[in-house]
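# here is my input, please return the structure:
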Amino acid sequence: MFKPHSITLTLAVSLLAGCQAVNTTSGGAVGVERKQYMFSMLSTEQVNQMYAQSYQETLSEASSKGVLEKSSAIDKRVDAIAKRLIAQVSVFRPDAAQWNWEVNVIDSPELNANCGPGGKIIFYTGLIEKLKLTDDEIAAVMGHEIAHALREHGREAMSKAYGVQMATQLGSAFGVGDGSLQLANMGVEYLMTLPNSRSNENEADLIGLELAARAGYNPNAAVTLWQKMGAQGGSAPPEFMSTHPSSDSRTAALKANIPKVMPLYEKARR
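Predicted structure coming up:
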């Protein structure tokens, strides 16, 4: 019979064996090079499929309520911006060009937007209309969200949660299987509602900045975007900011990196 410390050691070795250090994207002009630790048993395909199901459920609900925008002016505007940004994703991740990208707009006062694993984009009209976003600012939001998907930040967060969960199941011989089931159940939470880490946010800021610049959108709009977001704070900050915390240091980092991508923007404009 194993003693508790022996079980802990066995699980620790198993966790390390099932964890891979990867870099999901190339660094680009902004130089995002951090290694990420992912569980091999939690594949990209599994996470993409999990999110795709949740995405379709969201669209079905919106459609049943008559708030799924189709062929409206704002829908066409968002779709056009998305196409220009998606055309640049291979710079960071060649396989992403083959993802089954989807772009949808929901008529809702929410100040929110998201690009989930596998390239599933949702924009809420409230974000665009209430903040009076320019095309450049929409591109800044969307580039940031696409960057989260390219870097697989959702899968990374789930891998960390899975590791903690497995490590705490010391007394059950079937702990890994139970963990898999629980992980699937909380997948949507980790993919859609939990705040991103500061490092993940910084990576999304920088890659999004470059994506927008390469697509011909002014990178300075990333600064005005977060200024507008910050002005919407107070006692009830926008939902977008609850999962994408803003700060003065974020704006400073964006300003410091704009010179790196400005030549790409100027080239795209020419």
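# for the rest of this, base every contact and every neighbour count on C-alpha atoms.
OK.
# end to end, how far does stretch 160-180 reach?
13 Å (CA to CA, to the nearest Å).
# now that stretch: buried residues?
Ala161, Tyr162, Gly163, Gln165, Met166, Ala167, Gln169, Leu170, Val176, Gly179 (16 or more other CA atoms under 10 Å).
# one more sequence to fold, the one below, so I can look at both together:
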Amino acid sequence: MTCSPFCSCLQRRVFLQTSGILLLAPSVGLAQTTSREGVDVGGNSVFTQLVSAETIEQSAAQQYAQMLQQAASKNTLGGKDQPQVRRLRSIAQKIIPHALGWNPRAKNWRWEVNLIGSQQINAFCMPGGKIAFYSGILEQLKLTDDEVATVMGHEIAHALREHARERMGKNAATGIGANLLSSVLGLGQLGQTVTSYGAQLLTLKFSRGDESEADLVGMELAARAGFDPRAGVSLWQKMAAASKGAPPQWLSTHPSGNTRIADIQANLPKVLPLYQRAGAIQVK
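Predicted coordinates for the structure are as follows:
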């Protein structure tokens, strides 16, 4: 969906782009971790350990491929030469190198970025780096590149922090109940439970805590990639305006606009220096 986000990247970034797949070329070295800068969101949930990352990523890849096939059959899948598709992939190429510091598995993900023609205000990144934007979020909100990077960083953060894996682990634990310990040891019933939840990846709902965490990790990713993290404020103002009446699907489990704007503003001092260094500009 690479260089560590804990330091500046001096290595040459080379990407191969074919049919929407963004692959980090083997010639790219990995930057070394020095000191931790940026936001602090703590460690991953223990519930992620109840579910195999490989299982989740394989299921996500299958569902993503099916979604693209359906979109193509309806002529709603954006072609590689469409300006908005090129724009999304260009922004992704700048953000993805900074993913490894949040999840070492991201080095081997087969990142994909695609555009679906739909009036829905929606975007997502499935486990394994499978990104999709709906045209509605770009057109109706008239997003700037910085705002697109904020949305993309947020969605990538969900994948890096393995929120789907955590949610499915919690669901599996709840379903197993009293047999949890024996199931973990044997992995029989747990595996069946996880498989049953795997089909829900496209509709899986994250908690508000997950959404707040993704906001912070996403703004750091965007800042390190050279996008202004202050765009999060204008983005959520646009979202608030669009959500009057029936809220967009993308906002159904998200914190309120005022809450997330306050959180973004409180964390800007942690990421503005990263943005300044990435763009070699003076932040005012």
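# superposed, what's their TM-score?
TM-score of the superposed chains, computed with TM-score structural alignment, normalised by the length of structure 1, equals 0.83; 242 aligned residues with a CA RMSD of 2.2 Å.
# residue contacts, the equivalent of Arg89 of structure 2 over in structure 1?
Using TM-score structural alignment as the criterion, Arg89 of structure 2 maps onto Asp79 of structure 1. With contact taken as CA atoms under 8 Å, 6 or more residues apart in numbering, Asp79 of structure 1 is in contact with Val103, Asn104.
# gap between Asp79 of structure 1 and Lys132 of structure 1?
Distance, Asp79 of structure 1 to Lys132 of structure 1, by CA to CA: 17 Å.
# and for Gly234 of structure 1?
In terms of CA to CA, Gly234 of structure 1 sits 19 Å off from Lys132 of structure 1.
# could you do Pro219 of structure 1 as well?
17 Å.
# more crowded one of these two?
Pro219 (28 against 13; other CA atoms under 10 Å).
# what does the more buried one correspond to in structure 2?
Per TM-score structural alignment, Pro219 of structure 1 is aligned with Pro229.
# now do Pro109 of structure 1
Match for Pro109 of structure 1 (TM-score structural alignment): Gln119.
# residue contacts, that match?
Tyr134, Ser135, Gly136, Ile137, Gln140.
# okay if I get these as CSV plus neighbour count and distance to Ile156 of structure 2?
Below are those laid out as CSV (neighbours: other CA atoms under 10 Å; distance: CA to CA, whole Å):
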residue, neighbour count, distance to Ile156 of structure 2
Tyr134, 21, 15
Ser135, 23, 18
Gly136, 17, 19
Ile137, 22, 16
Gln140, 14, 22
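# what's the neighbour count on Asn48 of structure 1?
Counted with other CA under 10 Å, Asn48 of structure 1 comes out at 20.
# tell me the residue in structure 2 aligned with it.
Using TM-score structural alignment, Asn48 of structure 1 lines up with Glu57 in structure 2.
# from Glu162 of structure 2, how far off is its match?
Applying CA to CA to Glu57 of structure 2 and Glu162 of structure 2 gives a distance of 10 Å.
# can you check Gln82 of structure 2 too?
31 Å.
# these two - which one has more neighbours?
Neighbour totals were compared for Gln82 of structure 2 and Glu162, and Glu162 leads with 22 against 10 (other CA under 10 Å).
# got a list of what the more buried one touches?
Glu162 of structure 2 touches Asn44, Thr48, Pro127, counting by CA under 8 Å, 6+ apart.
# mapped onto structure 1, which of these hold?
Retained in structure 1 (both residues aligned by TM-score structural alignment, their matches' CA atoms under 8 Å) from those: Pro127.
# can I get the contacts of Glu162 of structure 2 in CSV including distance to Leu77 of structure 2, secondary structure and neighbour count?
As requested, the contacts of Glu162 of structure 2 are exported to CSV (distance: CA to CA, whole Å; DSSP: H, G, I helix; E, B strand; the rest coil; neighbours: other CA atoms under 10 Å):
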residue, distance to Leu77 of structure 2, secondary structure, neighbour count
Asn44, 34, coil, 13
Thr48, 32, helix, 19
Pro127, 20, coil, 31
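# is it correct that Arg155 of structure 1 is in contact with Gln46?
No: counting by CA atoms under 8 Å, Arg155 of structure 1 does not reach Gln46; the two are 9.4 Å apart.
# so for these two, which sits in the more crowded spot?
Taking other CA under 10 Å, Arg155 of structure 1 and Gln46 do not tie; Arg155 has more neighbours (24 against 14).
# aligned counterpart of the more buried one in structure 2, please.
Counting by TM-score structural alignment, Arg155 of structure 1 corresponds to Arg165 in structure 2.
# that match: which element?
helix 163-176 (DSSP states H and E).
# which elements pack onto that helix?
helix 188-198 (3 or more CA pairs under 8 Å, 6 or more residues apart in numbering; DSSP states H and E).
# what's in contact with the helix or strand following the helix it packs on?
Next helix or strand after helix 188-198 of structure 2 toward the C-terminus (DSSP H and E): helix 208-224. By CA under 8 Å, 6+ apart, the surrounding residues in contact with helix 208-224 of structure 2 are 5, 38-39, 41, 95, 98-99, 146, 149-158, 163, 228-229, 232, 253-255, 260, 264, 267, 271-272, 274-275, 278.
# among these, which ones are in helices?
Counting by DSSP state H, those place 95, 146, 149-158, 163, 232, 260, 264, 267, 271-272, 274-275, 278 in helices.
# the contacts of helix 208-224 of structure 2, buried ones only, as a ChimeraX selection?
Buried residues among those (16+ other CA under 10 Å), as a ChimeraX selection:
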select :5,38,39,95,98,99,146,149,150,151,152,153,154,155,156,157,158,163,228,229,232,254,255,260,264,267,271,272,274,275,278
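# can you tell me the closest non-neighbouring residue to the residue nearest to the spatial centre of structure 1?
Ranked by distance to the mean C-alpha position of structure 1 (CA atoms, centre = their mean), the top residue is His148 at 2.8 Å. In this structure, His148 of structure 1 finds its nearest non-sequential neighbour in Ala204, 5.6 Å apart by CA to CA, 6 or more residues apart in numbering.
# tell me how many other residues crowd that neighbour.
Around Ala204 of structure 1 there are 25 residues (other CA under 10 Å).
# measure the equivalent of it over in structure 2 to Trp102 of structure 2 for me?
Here Ala204 of structure 1 is matched to Ala214 in structure 2, going by TM-score structural alignment. Here Ala214 of structure 2 is placed at a distance of 12 Å from Trp102 of structure 2 (CA to CA).
# my read is Gln17 of structure 2 is in a helix, agree?
No: if the criterion is DSSP: H, G, I helix; E, B strand; the rest coil, then Gln17 of structure 2 is strand and not within a helix.
# right, and Phe227 of structure 2 touches Val151 too?
No: with contact defined as CA under 8 Å, Phe227 of structure 2 does not reach Val151; the gap is 11.4 Å.
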